[in-house]
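Q: Just a sequence and a predicted model for now, questions to come.
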Amino acid sequence: MQSLCVFCGASAGHDPIYREATRAFGQTLAEHQIELVWGGGHVGLMGVLADAVHAHRGKSYGVIPEFMAERELAHPFATQMVIVDSMHTRKATMADRAHGFVALPGGLGTMDEFFEILTWAQLHIHHKPVGLLNVKGFFDPLLILIRHMVAEGFVKQVHLDQLYVADTPEALIAAMCLHRQPEGDWLAKVTPDRG
């Protein structure tokens, strides 16, 4: 695991535990020499995360759209900062760079990024691990909803089983480092052989 793309809030939330957990996650990335790939911002939990990686001499790769960079939202201490033309390019660039994905507490943007990357895993567009750092049970309601989708036949259990969930950075990273790509080629099973 050389790099992790982390999705998290541009706000910090009301409870200080979110900042503390994000800071601990950034420190853990640096200690394990895992490059942080993130949206490049310096505000909210995104800023806390990048600050922690920088404070512990880790590497970071930020990807920020030009309109956000122009508003001076880009983190000043990123090891490398890439300015792109759109949110779509931002997400694709982060996905290409990362060896795995983790969502920390956040809002609508975090959920958008998380569900897109989880859907790509479901469709076998990528075979990288996807995880949730479940700080203070933040994602419990979401997990209840996804289990309900499984029970109602809209999501397969195998796809829920591929999601890593832990409440500490060490436990989550350890589990994700054991991730193995599924056997076989799913696309071959649904695409006719053209011979």
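A: Sure, I can see it. Numbers count the residues shown, from 1 in each chain.
Q: CA only for contacts and neighbour counts going forward, please
A: OK.
Q: Number of residues surrounding His179?
A: 16 (other Cα atoms under 10 Å).
Q: what sits against the closest residue to it other than its chain neighbours?
A: Spatially, and ignoring its direct neighbours in sequence, His179 is nearest to Pro129 (6.2 Å; Cα to Cα, 6 or more residues apart in numbering). By Cα atoms under 8 Å, 6 or more residues apart in numbering, the residues touching Pro129 are His99, Gly100, Phe101, Gln162, Leu163, Tyr164, Met176, His179.
Q: Put this next to the first one:
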Amino acid sequence: MAAICVFCASSRTLERRWLELAAETGAELARRGHTVVSGGGCVGMMGALADGARAAGGRTLGVIPQALVDLEVADLASDELLVTDGMASRKTLMVDKSDAFLTLPGGLGTLDELFEVWTTATLALHAKPMVLVDTDGFYRPLLDWLATLAEQTFLKPAGLDLLLIADTVPAALDLLESRLT
């Protein structure tokens, strides 16, 4: 099937529900036959995602900068671990290796990755589907702000429409899969 890149938090101090969401996402991707592409970390939601995928028999591909390998947070259990020279090259390689993108709750790094792939999609540099999982309204304030940007013409409505929104992981994966065929 497809290589689905998942952006999510790598913080070690998250509530259990976010770790469970990530593990369930990895397992669901594996059940559907997809390869999980991630930032290559073994901590936080990123680690739970990869562990969940492998526990369900899925394949994982991690992309991590050498600086994070040096901090001993690399997912050494990954089926394939690609090491880059920095964060920018990491994002580029993640985009190149992926057929679609799924964004779970996260912080600045997650938003950086989401906005990178979204911006490049609005510039027609790729046509890969992107879905934001808005579990429990996590991203609602951001989505409201983005709608305001479109209303004020800082963001074209067509650009806003490129980012698909789902409340659950199964619904998000259904959206992604419908765009991959």
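A: Thanks, I have it. In this text, all values refer to a predicted model and were calculated from it rather than measured experimentally.
Q: one step back: next step: the contacts of Pro129 of structure 1 restricted to helices.
A: Using DSSP state H, the subset of the contacts of Pro129 of structure 1 located in helices is Met176.
Q: tell me which of the contacts of Pro129 of structure 1 is nearest to Thr28 of structure 1?
A: Distance to Thr28 of structure 1, by Cα to Cα, is smallest for Met176 among the contacts of Pro129 of structure 1, at 13.6 Å.
Q: The aligned residue in structure 2 for the closest one - how many residues pack around it?
A: In structure 2, Met176 of structure 1 lines up with Leu176, judged by TM-score structural alignment. The tally of other residues near Leu176 of structure 2 (other Cα under 10 Å) stands at 22.
Q: And the closest residue to Leu176 of structure 2 other than its chain neighbours, how far from Ile165 of structure 2?
A: Spatial nearest neighbour of Leu176 of structure 2, excluding adjacent residues (Cα to Cα, 6+ apart): Pro129 at 6.1 Å. For Pro129 of structure 2, the distance to Ile165 of structure 2 (Cα to Cα, to the nearest Å) stands at 11 Å.
Q: need the strands for structure 1, in chain order.
A: 3-7, 35-38, 60-65, 80-84, 101-103, 130-133, 163-166 (DSSP state E).
Q: so can I have a markdown table of those strands showing mean neighbour count and distance to Ile117 of structure 1?
A: Formatted as a markdown table, the strands of structure 1 follow (neighbours: other Cα atoms under 10 Å; distance: least, Cα to Cα, whole Å):
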| stretch | mean neighbour count | distance to Ile117 of structure 1 |
| --- | --- | --- |
| strand 3-7 | 24 | 10 |
| strand 35-38 | 27 | 14 |
| strand 60-65 | 24 | 16 |
| strand 80-84 | 17 | 19 |
| strand 101-103 | 23 | 8 |
| strand 130-133 | 24 | 8 |
| strand 163-166 | 18 | 11 |
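Q: between these, which one is nearest to Ala151 of structure 1?
A: strand 163-166 (16.5 Å).
Q: what's the mean distance for that closest one versus structure 2?
A: With mean Cα distance after the TM-score superposition for structure 1, strand 163-166 of structure 1 departs from structure 2 by a mean of 1.1 Å once superposed.
Q: Leu29 of structure 2 reaches Gly58, doesn't it?
A: Yes: at 7.5 Å, Leu29 of structure 2 and Gly58 qualify as touching, with contact defined as Cα atoms under 8 Å.
Q: Please say which of the two ends up with more neighbours.
A: Comparing Leu29 of structure 2 with Gly58 by other Cα under 10 Å, the one with more neighbours is Leu29, at 26 against 22.
Q: So that one versus Leu76 of structure 2, what's the distance?
A: 20 Å.
Q: Can you tell me how far the nearest residue to Pro65 of structure 2 once chain neighbours are set aside is from Leu132 of structure 2?
A: Leaving out its chain neighbours, the residue that sits closest to Pro65 of structure 2 by Cα to Cα, 6+ apart is Thr84, at 4.5 Å. Separation of Thr84 of structure 2 from Leu132 of structure 2 (Cα to Cα): 26 Å.
Q: separation between the residue lying farthest from the centre of structure 2 and Arg140 of structure 2?
A: In terms of distance from the mean C-alpha position of structure 2, Gln152 ranks first, at 28.0 Å (Cα atoms, centre = their mean). Distance of Gln152 of structure 2 to Arg140 of structure 2, given as Cα to Cα: 19 Å.
Q: Can you show me the helices along structure 2?
A: Counting by DSSP H, the helices of structure 2 are 16-31, 44-55, 66-70, 87-97, 108-122, 140-151, 157-161, 169-180.
Q: Can you tell me which of these is most buried?
A: Per residue and on average, the most neighbours among the helices of structure 2 fall to helix 44-55, with a mean of 26 (mean count of other Cα atoms under 10 Å).
Q: average distance between it and structure 1?
A: Looks like 0.6 Å for helix 44-55 of structure 2 (mean Cα distance after the TM-score superposition for structure 1).
Q: So which elements touch that helix?
A: helix 16-31, strand 35-38, strand 60-65 (3 or more Cα pairs under 8 Å, 6 or more residues apart in numbering; DSSP states H and E).
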